[in-house]
Each structure stands twice: as structure tokens, then as C-alpha cells.
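Trainee: No sequence on hand, only this structure:
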């Protein structure tokens, strides 16, 4: 799937281009909704489905989710032109903006929203704060690519988030869950004991493996085929697997907690409201910031999606390991991606509408 063939960009393209798109590309939003419904159906109607899926894990990492994310990320990372990354790292406006938005603004916004919307539900509130601390390193790559963002910038910013995640997650957890609540007179707070090795393992699995595979694929592919044949012949063959991996991941996510979500709908709504506000504030705030400092559409879009997305796998794993699989904190972690998936696919269309408004094809 090339940038000019992005399924979300269909309204801006000529009918002849639309006619060439596959059914998967043309009706992507429909397939995502069907995948969500299918996952919820499995989780609700098949006895023990969620429990079985949850038990298929190693070191706290869900193997089904890991498989889906790796399949989803590999084709996109194989498209990255790694010899152009220095042009991204040299863009100080983008790099500094990403660090500030992701590691100063994002956690603070989620902390505030969690206390505003859930003052009487401490377990759900804590779960949301953990979601806000886990900055996105995986699924943001697919949203960015669908919205025709800068692939090279996405790779750099995701790698930057990964480094900071290993270094700062535990410290920020202590600050937002223990120190800050006591400073503000909101209670005694609670600690968050997260081993650094667990965060590092999460980063290695969900970024390191597909990044290494994508880098080696491009290097070997260009050496054997040349850049032109690699991009015109090989990449179109593996491109659809990104969407197959996305749909598989969505089915697994919704099946894992289908019973819990459908049996506690009011709790899910309470958790979903601050999440909806969070995604809107982070995406549109970062988008406006990118435009204000003069970034191109592509890099503005990348900044916005890296700001709005979260590393749900890490958030869920931390909540389960610290508070238990049946805890309210774990449910908040699960609701995160259930809300994030449809919202961010909607924001893909919003970004592309802005792109059309700028006259970019």
C-alpha cells in the first residue's frame, strides 16, 4: 500500500486510483469495526476464550498480541529509508516537541483527567494514569503510515520514546501515583514497583525485533534488487500484512476482555470518557503545535499520532503484575486500546482531511 493509495485518503483520489485498490484497503474502517465485533463476540460467547488467550504469555508478554503487533509493524518498518534518519534527528523542533509532548504534557494531562472524571474510583483512576505513562512504541507506526505521515520521523520518535520508557517509566509512576497526590493533598498515594528489565523486555519485543527485521530486510533487499525494484516489487507484496496484523491484534485484544467489557458497560463508559478527551487533547494539541512551529504536514502528523498513542501492552502488563488480573487498574488498561483503536482510526481520516485542505496529494 503506497502513500497515494492510503485507504483513508480515498476521497481525495481519482476514481481510477480507487478502482485499483484492494477490497481490504478500500473498506479498512469496516474491517476494523468487524474485527472489534468479532473479538467481543468470541470473548463473550466462547467460554474461557479470554482466559486461554491470557495464559499464552512469556515473561508477562501476551504471545498472541506480540504476534499480531510484529506482523503489523514489520512491513511498515521495512518501508523506512534508514539512510534518511539523520534528516529527522537533525530537526530539533520535532525532537524537542516530541519529548515535551510525550513525557511532560501527556502524563500530566492523563493525571488531571483521571482525577477530574474518576475522583470516586481510585482503581480505575490509577489504571488510567498508568496508561498515560506508557508512551506508544508500536501501533502508532500503522496509524502514522495510514495518515501519510513521515515514516522516517515515526521510526526515530518511536525509538526515542522507547529509550525514555526504559529510563523514566518507573520514576514517573512514583511521581504521579505517590508524590504528586500527597503534594496536592489528594491522599497518601501508592507506589508502582516496575522492574526495569520488564520495561526493557517490552521495548525489545515490540520495537527492537520488528525494527531489526525491517532494517535488515531493506538493507539486504536493496543490495540484491536495488532501491527501485525493492520499493516497486517487494514492498507491495508484504504491504497488506500490516493490515492483516492490525486486524488480528484487534480481534485478540477484544476477545481477551470481551466478557469483562460487556458485563460492566457502565464502568467501561466511565473509563472511556477521560480517554476520549485525552486522545482529542493530545492529538489536536500536538497537531496545532506542529503547524505553529512550521513542521510539514508529514512531520506534524507523526508528532500528533506519537503524542496521542499509548503502549497498551506495557500498561496492561504493569497493571496486572502490580494489582492483579481482575483489578480495576487492569480493566482501565484494557479499555485503553479498545477506545484507542476506533478513535485513532477516525483521527487518520481527520488528518487526511487536513492534508487535502493543504492541497497535498
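Mentor: Thanks, I have the structure now. Please read all numbers here as calculations on a predicted model, not as lab measurements.
Trainee: CA only for contacts and neighbour counts going forward, please
Mentor: OK.
Trainee: List the contacts of stretch 111-131.
Mentor: Stretch 111-131 is contacted by residues 107, 110, 132, 173, 176-177, 270-271, 273-274, 277-278, 310-312, 315-316, 318-319, 327-333, 336 when judged by C-alpha atoms under 8 Å, 6 or more residues apart in numbering.
Trainee: hmm, try it at 7 Å
Mentor: Identification of contacts with stretch 111-131 by C-alpha atoms under 7 Å, 6 or more residues apart in numbering yields 110, 271, 274, 310, 312, 315, 319, 328, 329, 330, 332, 333.
Trainee: Could you give the number of residues near the closest residue to the fifth one other than its chain neighbours?
Mentor: Here the nearest residue to residue 312 in space, its sequence neighbours aside, is residue 337; by C-alpha to C-alpha, 6 or more residues apart in numbering that works out to 6.1 Å. A count of nearby residues for residue 337, using other C-alpha atoms under 10 Å, gives 24.
Trainee: wouldn't residue 337 be in contact with residue 313 here?
Mentor: No: checked against C-alpha atoms under 7 Å, the pair residue 337 and residue 313 is beyond contact range at 8.9 Å.
Trainee: Just put the contacts of stretch 111-131 in a markdown table and tack on distance to residue 127.
Mentor: Formatted as a markdown table, the contacts of stretch 111-131 follow (distance: C-alpha to C-alpha, whole Å):
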| residue | distance to residue 127 |
| --- | --- |
| 110 | 10 |
| 271 | 9 |
| 274 | 12 |
| 310 | 13 |
| 312 | 11 |
| 315 | 8 |
| 319 | 7 |
| 328 | 7 |
| 329 | 4 |
| 330 | 6 |
| 332 | 5 |
| 333 | 6 |
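Trainee: put this beside the first:
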């Protein structure tokens, strides 16, 4: 079990401080996010990608690559993940967004703007997480090998299912999905850290033994993972600080259905895993991958379809803003309830 140090114990406080720092940087030192925004490839921020890579690498080190083949012997976890992500999540996202943005908030948000916000929410809901789920799995002591398999299979389905699901829900026939963003994200968030970790693991085990790897080398990255998460937050919020300041009410209103959806989807996957008597290390990532979103793809698609200044693009950005604080709450819930599962 991963030990929680004092720094991680107060992670919620550091997250709040990081968000504030990011917003202040965006407002008072805009040159920093403006400069860093130039380093973007296929709609993916390279500085943020590097930070996420630093967060993912320690988890990849834990993977015993021979055990990946054993994931097929635990089909229940994969069945839950795939069912929740592709047969439930996109449609519940549409329902919650429609209910709040078009019905409950009718009169507060103009109908045409609400429709754009709804579109952005759908783009988020149809894209299960590729990168950050490794962080959530790491923080909940998830099975690293199984998480990798879950993400890989979902990414393959994403290439086929994303376009028709978005098309059906938004009734758009000509959808220009930025596949380059998908392929590049998979390459930088999975292939690079996985390959690096694989090589590192082989060399370290060969030279020092597996016990040294597990007990000495991997724990060195515990604080680095947390620091990487906080730096990622600072960058994200520095990029979007101006948006937050200019649209506080709408951002708050958009966040409500997104937050409800996140808890709802996590609850389905996590409780389902509990009822099926799955091991906790499989149950936690199974719930996390559906709750978290592939926001890089959602933002890129929103900009491609509706434009940079559209309500759809703003809604996907709100998805980025609420995801980390909400997912950290789910991490706490998972960690506090792990004794209810088979371990």
C-alpha cells in the first residue's frame, strides 16, 4: 500500500493554493501562459504533457509486464468499464446537461448559449480519460497493469465510437474529429512513459533486483507525482484564468451538471464492482476511468466544430477546471472505502 506522507495528507489545500496561483499568474503575469501556449502540438500542450508524463511514469514502473496478459482473466472489470463508458456515460452526461442548462437554468442562460454549453458537455461525456486516470489509479493503489489494459481498450473503442455517439446526441452529420489529437495523446501519454518505464524496470531489476525497485526506487517518485499534479493545475488555471474571471456565473452553472455526472458515473462503476466482488485494486480504476474525461480531445473537438470563442469550447474548459478537485474527492472516497472490498 502506498504510504500517505504529510504533504499528500493536505493535498486538497495545496490544490486550492495551486488553482489560486494559476489564476493570479493568468491575470497578472499573462506573458507566462502566453509563452507556454506556443508549445502546443495537435492541440496538446507540451508543458502539461511533460508534467502528466512525470505523474504517469512512477505508476508505469509498477507494471509487471508479464501480468498484463492476466488482465484477460479478469473480464468483469473490463466489462464494467466498457459498459459504463460507452453505453451509459455519454447519455447521462447529455441528460444532466440538458436538465440543468436547458430546463433548470432556463431564463438565466439564453437558450442558444445553453445549446452550445450542452454540446461541450456531450463532447466531454463521450471521451473517457486517457492520461489522468493513471494518476487517480496511482493515488488509490490501483492495479497498474489492469489500468493500462483498461485505458488501451477504451482508446481503441474511442477511435470508432466517439464520432457516431457525438453525432447522435448532437444531431450533427459532418463531424470533423481531430484524430491527430487522439493519436498524439495516446503516443505521449501512454507509449512514451510506458516504454521509458519498461526500459527502466528491466535495467534496475537486472542491476539491483526487484526488491530495490519496489521498496527504494519507486517510492522516490511519490512526491514528484504530487508536485507534478500541482504544477499541472497551476498551468491549466493560468491558461484559463481570464476565462474564469470574465464568466464566473456561467462557469459555476456549467460546473453543476458536470460535477453531478462525475459522481454519478463513478458511483455506478464503483458500486457495480463492489456488488461483483471485484478486488479493490481493479474496482477503483474501473470507477475512475469513467468519471474522468479525455479533456484534451473534448477541447480540441469543440474548437474544431464550434470555434474558439464558442460556448461549447467554454464548457469543455469548465470540464478541465472541475475535474481535478472532484476527482481528488473521489480518490478520498475510494481510499476510505477500500476495506469494503476484496484486497
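Mentor: Yep, it's here. Keep in mind that this is a model prediction, so the values were computed, not measured.
Trainee: Can you pull the TM-score for these?
Mentor: Overlay of the two chains. TM-score (TM-score structural alignment, normalised by the length of the second structure): 0.91; 333 aligned residues with a C-alpha RMSD of 1.9 Å.
Trainee: Just the element for the residue sitting furthest away from the middle of the second structure, please.
Mentor: Relative to the centre of the second structure, and counting by C-alpha atoms, centre = their mean, the farthest-placed residue is residue 207 at 34.9 Å. In this structure, residue 207 of the second structure is located in helix 192-208 according to DSSP states H and E.
Trainee: so where is that helix in the first structure?
Mentor: The alignment of helix 192-208 of the second structure onto the first structure (TM-score structural alignment) spans residues 209-225.
Trainee: Equivalent analysis for stretch 62-71 of the second structure, please.
Mentor: Residues 79-88 of the first structure are matched to stretch 62-71 of the second structure when aligned by TM-score structural alignment.
Trainee: How about residues contacting the matching stretch?
Mentor: Against stretch 79-88 of the first structure from outside (C-alpha under 7 Å, 6+ apart): 151, 152, 153, 235.
Trainee: contacting residues around the third one?
Mentor: In this case it means residue 153 of the first structure. With contacts defined as C-alpha under 7 Å, 6+ apart, the neighbours of residue 153 of the first structure are 88, 299, 302.
Trainee: One more: the first one?
Mentor: If a contact means C-alpha under 7 Å, 6+ apart, then residue 151 of the first structure has 80, 145 as its contacts.
Trainee: Just the helices from the stretch 1-150 of the second structure, written as ranges.
Mentor: 6-9, 11-28, 31-36, 46-61, 75-83, 89-97, 111-125, 132-139, 144-170 (DSSP state H, counting those that start in this stretch).
Trainee: mean deviation (superposed) between the fifth one and the first structure, please.
Mentor: Just to be clear, that refers to helix 75-83 of the second structure. Its matched residues in the first structure lie on average 1.2 Å from helix 75-83 of the second structure after superposition (mean C-alpha distance after the TM-score superposition for the first structure).
Trainee: Now do that helix: which elements does it pack against?
Mentor: In terms of contacts (3 or more C-alpha pairs under 7 Å, 6 or more residues apart in numbering; DSSP states H and E), helix 75-83 of the second structure is packed against helix 280-291.
Trainee: quick one on the thing from earlier: relative to residue 194 of the first structure, which of the contacts of stretch 79-88 of the first structure is nearest.
Mentor: Lowest distance from residue 194 of the first structure to the contacts of stretch 79-88 of the first structure (C-alpha to C-alpha) belongs to residue 153, with 29.2 Å.
Trainee: So what does the closest one match up with in the second structure?
Mentor: Alignment note (TM-score structural alignment): residue 153 of the first structure maps to residue 146 of the second structure.
Trainee: What of residue 198 of the first structure?
Mentor: Matched to the second structure by TM-score structural alignment, residue 198 of the first structure sits across from residue 181.
Trainee: so who does residue 42 of the second structure touch?
Mentor: Residues near residue 42 of the second structure by C-alpha under 7 Å, 6+ apart: 180, 181.
Trainee: Tell me which residue of the first structure lines up with it.
Mentor: Correspondence of residue 42 of the second structure to the first structure, assessed by TM-score structural alignment: residue 59.
Trainee: What's the separation between that match and residue 318 of the first structure?
Mentor: Distance of residue 59 of the first structure to residue 318 of the first structure, computed by C-alpha to C-alpha, to the nearest Å: 12 Å.
Trainee: before we move on, what about residue 224 of the first structure?
Mentor: Residue 224 of the first structure sits at a distance of 43 Å from residue 318 of the first structure (criterion: C-alpha to C-alpha).
Trainee: Please report the residue range of the longest helix in the first structure.
Mentor: Scanning the first structure for the longest helix, with DSSP state H as the assignment, gives helix 328-357.
Trainee: For residue 23 of the second structure, give me its contacts.
Mentor: Contact partners of residue 23 of the second structure, counting by C-alpha under 7 Å, 6+ apart, are 237, 238, 241.
Trainee: Tell me the buried residues within those residues.
Mentor: Those of those that meet the buried threshold are 237, 238, 241, by 16 or more other C-alpha atoms under 10 Å.
Trainee: Regarding the second one, what is its secondary structure?
Mentor: The three-state label for residue 238 of the second structure, taken from DSSP: H, G, I helix; E, B strand; the rest coil, comes out as helix.
Trainee: residue in the first structure matching it?
Mentor: Mapped onto the first structure by TM-score structural alignment, residue 238 of the second structure lines up with residue 255.
Trainee: Which member of the buried ones among the contacts of residue 23 of the second structure is positioned nearest residue 112 of the second structure?
Mentor: Closest to residue 112 of the second structure, out of all of these and judged by C-alpha to C-alpha, is residue 241, at 24.7 Å.
Trainee: ok, so what distance separates the closest one from residue 25 of the second structure?
Mentor: Counting by C-alpha to C-alpha, the gap from residue 241 of the second structure to residue 25 of the second structure is 8 Å.
Trainee: now residue 283 of the second structure
Mentor: 38 Å.
Trainee: repeat for residue 165 of the second structure
Mentor: According to C-alpha to C-alpha, residue 165 of the second structure stands 37 Å off from residue 25 of the second structure.
Trainee: Then residue 73 of the second structure?
Mentor: Noted for residue 73 of the second structure: a distance of 48 Å to residue 25 of the second structure, by C-alpha to C-alpha.
Trainee: more crowded one of these two?
Mentor: Between residue 73 of the second structure and residue 25, counted using other C-alpha under 10 Å, the more crowded position is residue 25 (21 against 8).
Trainee: and the nearest residue to the more buried one once chain neighbours are set aside, what does it touch?
Mentor: Leaving aside its chain neighbours, residue 25 of the second structure sits nearest to residue 238 (5.5 Å; criterion: C-alpha to C-alpha, 6+ apart). Residue 238 of the second structure makes contacts with 22, 23, 25, 26, 33, as judged by C-alpha under 7 Å, 6+ apart.
Trainee: cool, residue 305 of the second structure as well?
Mentor: Residue 305 of the second structure sits in contact with residue 176, where contact means C-alpha under 7 Å, 6+ apart.
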